[in-house]
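[1] sequence below, structure please.
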Amino acid sequence: MRKRQIKSTSESIRGWSAVVWLCCAVLGVLIMVGCVEKQESGDGREDILELDIAEVRRWVVPAEGSGVPAPRSITIGPDDQVLVLDNGGRVLVYSKDGTFLKRWDMPTNEDGNPEGACWLRDGRIVVADTHYYRLVVFNEHGDVVEMRGEKSESGEAGKYIFPVDIVQDKEDGRVYVAEYGGNDRVQVFEEDGSYVMSFGKMGTGPGEFQRCAGMFLRGDEVWVADAVNGRVHIFGKDGGFRRMLGQEKKIDDISSNGEIDVIAGSDDGLRRGPWGELIFNYPYDIAEGDDGVYVLEWGGGRFVKVGFDGEVKGYYGEPGSKLGEFRTPWGIGVDSRGKLRVADTENRRIVEVVLE
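    I've put the predicted structure just below:
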């Protein structure tokens, strides 16, 4: 399976034979003149197009003792700073160009590590302390200034099983918290922490979740990744379900129990559910770009770019540890310049990707 060459500031290619160099040069010329390859999937279908990549960089997270923790969350903040959560219970902050700026520790991580964070519009940072059933609010120096929430398996308002991601509406200040573990839903709070409402529930139908994951807000919509069901759901800010990413048929037009059995594949290489919705391979995070959404596949070792209308634009990555490969990637973010950052979790690195 052939791949495009991509530039890397952290690796160089050595030891290739003259024949291989010649083949790669010819391939490069074909790409430059607009010849686009498709890959064959195992069942003979054409797989989706690879995205054109201009540059890839790898950032190494700081060591902790004799080991290097694994990053598992990416959040883009003011001035395109990059906030990273890792499985060492650390909060790491980088500049937009990858310079390490500061770090601090979560109050504890003996029971598990956080999975999502958000820069609030007042400059504070709130972290979904997933396995402690709470939100932890830090000031810019890393001091804890507030904790919100506690455990509840009965779905009480303002309490959690596993809070996994947080976003804030920069206009009205409302905070949206995605949660999984049985209370699979999104809770909404005013900026002061007072409860507003919740939407979504555990299940396999439209607007239902099995492991809520990443979120973003777009206009008057809330986009939520649904990891186990493999979908991306879209709600209104009023909590009403609207559609699933790629959905081609109205809910009432299909007689279905909502199960995620794959109905069909398609030429774009992704699977389709009962309503024509796109089925991803464990989408653990999503990020909004200028012209589409980036869906990070934890199970697929790649991210997929999809237009807001559901048209698949292409993908980048595959499982592995080499350049252009990911192992259980957990978080993704896009900055104001369109640069993507991926938490390449099992490879213990942050990967910066610049598209053509």
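[2] from here on, contacts and neighbour counts on C-alpha atoms
    OK.
[3] endpoints of stretch 215-222, how far apart?
    For stretch 215-222, the separation between the terminal residues is 7 Å (CA to CA, to the nearest Å).
[4] er, stretch 217-226 actually
    15 Å.
[5] and the helix or strand containing Leu85, how far out from the chain's middle?
    Leu85 is part of strand 82-86 when elements are defined by DSSP states H and E. Relative to the centre of its chain, strand 82-86 is centred 13 Å away, using CA atoms, centre = their mean, to the nearest Å.
[6] in terms of secondary structure, what does that strand contact?
    Other helices and strands packing on strand 82-86, by 3 or more CA pairs under 8 Å, 6 or more residues apart in numbering; DSSP states H and E, are strand 71-76, strand 90-94.
[7] next up, for comparison:
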Amino acid sequence: MRKRFSSGVILLGLAGCGGGGDGPTGVTAPPTPAPPTYTVAGSIAGLKSGGMTLASGPDKLAIPAAATSFTLPTALLAGTAYDVRISDQPPRFTQQCVVANGSGTIGSANVSNVAITCTSQTALVSTLAGNNNPTKQPTGPAAIFNEPQGLAVDANGNVFVADRKYGRIAMVTPSGTVSTFVGATPGQAATEAELAFGYADDIARDQAGNFYVVGKHMVRKISKEGVVTTVAGADEIGFADGPGAQARFNTPLGIAVDSAGNLYVADTLNLRIRKITPAGVVSTIAGGGARGAADGAAAQASFNNPYGVAVDKAGNVFVADTLNGLIRKVAPDGAVTTFAGHVADTDAGDGPGVKATLKQPADIAIDGDGNLYVAELGGKVRTITPSAYVSTIAGQYGLNGFGTTDGVGSIATFRTPHGIALDAAGNLYIGDAGSGRIRKIIQQ
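    Below you'll find the model as predicted:
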């Protein structure tokens, strides 16, 4: 009996030590630590003005002028690829930057050897054609123009000039030889149709090689073969939207065409921006007819003699709002904002967006990267980056800047540069209205 009792006590003790029942199940394991991440950084040498934007994967980093280093905002896991590139260069014709050691795969340490080097670029201005000597002929290698304004360039590098007071479209070859493409050649007998062409204020070229010209309150089309037809308007002042023949304009001075064939017109004295569809229907996309500088939706916005227009790949229309000294942006929904410049008499020079000064911007060209190029009646040629930083390419203000001097940057002088266009290589052409010359600007 004593032996059985002892055995029972032992069994009871073992049962009391068991892990069953409602008691705790044990200690929770600690969390797994997050894997380490590493940064991508590097050096910057020679960045003087305007800044730039770097990109790698989803990262975009704005780099200010005079920066000497950078670190991308997103840290990366080991084994992740990176590819640092320049998505927005500094202002063209001023600097060019390149990246070394920009791509690779993250290892077990921060990356710090990406190197960006920026070198200075200059704008060289030369005279392609024209002079203000009245004894010269209107065609040939020593031709004259009479207020050359708007310009367009074809795929072969020929420059087509809206030769305003001669009422013609002139063609300038890459070697500088001038001929009359459409309209009357001054000093020669002309047909009634040639004489009727009248003033030619601006010209644009579509992807099919057709040209569009504004002048005499009309928008006209010139086929590749030189056949002229009226797209919209009539030889009378007015304001009306609608089908081409019913539409009316008041001294339109600027025209641009998008990739879909829509035309955009700076209807200067109506203080509006107009759109013409490929079917010839005219509508007003911005401006309510009041003189001013108000931003806002479509008709709520106001302009002060807008001269030039350009359109980007996204359908944004940029307007040279001449007497306000502004570059305005019209979004596809009609919302108008001030992109660059400010309404003031003081000269703040180059700089970011609305802090910069522009003096009577008259025409705009735009490249495939979204950079704007502006001809100012005040005597300068400017460039504006997609982030709205304004820089001077060539020319100068004041009496010292009123001339015909060729040369580099601010050494060059103009006489009321009015028109501007780009060729496929990125060279600029200026309709220097006051000097009767076509000027060419190359980057070197």
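[8] TM-score for these two?
    Overlay of the two chains. TM-score (TM-score structural alignment, normalised by the length of structure 1): 0.71; 292 aligned residues with a CA RMSD of 3.4 Å.
[9] re the thing from before, what's the closest of the helices and strands packed on strand 82-86 of structure 1 to Lys237 of structure 1?
    strand 71-76 (21.3 Å; CA to CA).
[10] show me the contact partners of the closest one.
    61, 82-87, 115-119, 329-335, 341-345, 348-350 (CA atoms under 8 Å, 6 or more residues apart in numbering).
[11] quick one: the strands in the stretch 101-250 of structure 2, in order.
    103-105, 111-120, 123-130, 148-153, 159-163, 168-172, 178-183, 202-205, 211-215, 218-222, 228-233, 242-243 (DSSP state E, counting those that start in this stretch).
[12] would you list those in TSV and tack on distance to Ala286 of structure 2 and mean neighbour count?
    Shown next, in TSV, are the strands of the stretch 101-250 of structure 2 (distance: least, CA to CA, whole Å; neighbours: other CA atoms under 10 Å):
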stretch	distance to Ala286 of structure 2	mean neighbour count
strand 103-105	45	14
strand 111-120	39	17
strand 123-130	34	23
strand 148-153	22	30
strand 159-163	25	28
strand 168-172	29	26
strand 178-183	32	21
strand 202-205	20	28
strand 211-215	18	26
strand 218-222	18	22
strand 228-233	18	20
strand 242-243	16	17
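[13] got JSON lines for those strands, with distance to Ala256 of structure 2 too?
    Shown next, in JSON lines, are the strands of the stretch 101-250 of structure 2 (distance: least, CA to CA, whole Å):
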{"stretch": "strand 103-105", "distance to Ala256 of structure 2": "39"}
{"stretch": "strand 111-120", "distance to Ala256 of structure 2": "32"}
{"stretch": "strand 123-130", "distance to Ala256 of structure 2": "23"}
{"stretch": "strand 148-153", "distance to Ala256 of structure 2": "10"}
{"stretch": "strand 159-163", "distance to Ala256 of structure 2": "14"}
{"stretch": "strand 168-172", "distance to Ala256 of structure 2": "16"}
{"stretch": "strand 178-183", "distance to Ala256 of structure 2": "19"}
{"stretch": "strand 202-205", "distance to Ala256 of structure 2": "5"}
{"stretch": "strand 211-215", "distance to Ala256 of structure 2": "8"}
{"stretch": "strand 218-222", "distance to Ala256 of structure 2": "11"}
{"stretch": "strand 228-233", "distance to Ala256 of structure 2": "14"}
{"stretch": "strand 242-243", "distance to Ala256 of structure 2": "19"}
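[14] and these: which comes nearest Asp345 of structure 2?
    Using CA to CA, these put strand 148-153 closest to Asp345 of structure 2, at 25.5 Å.
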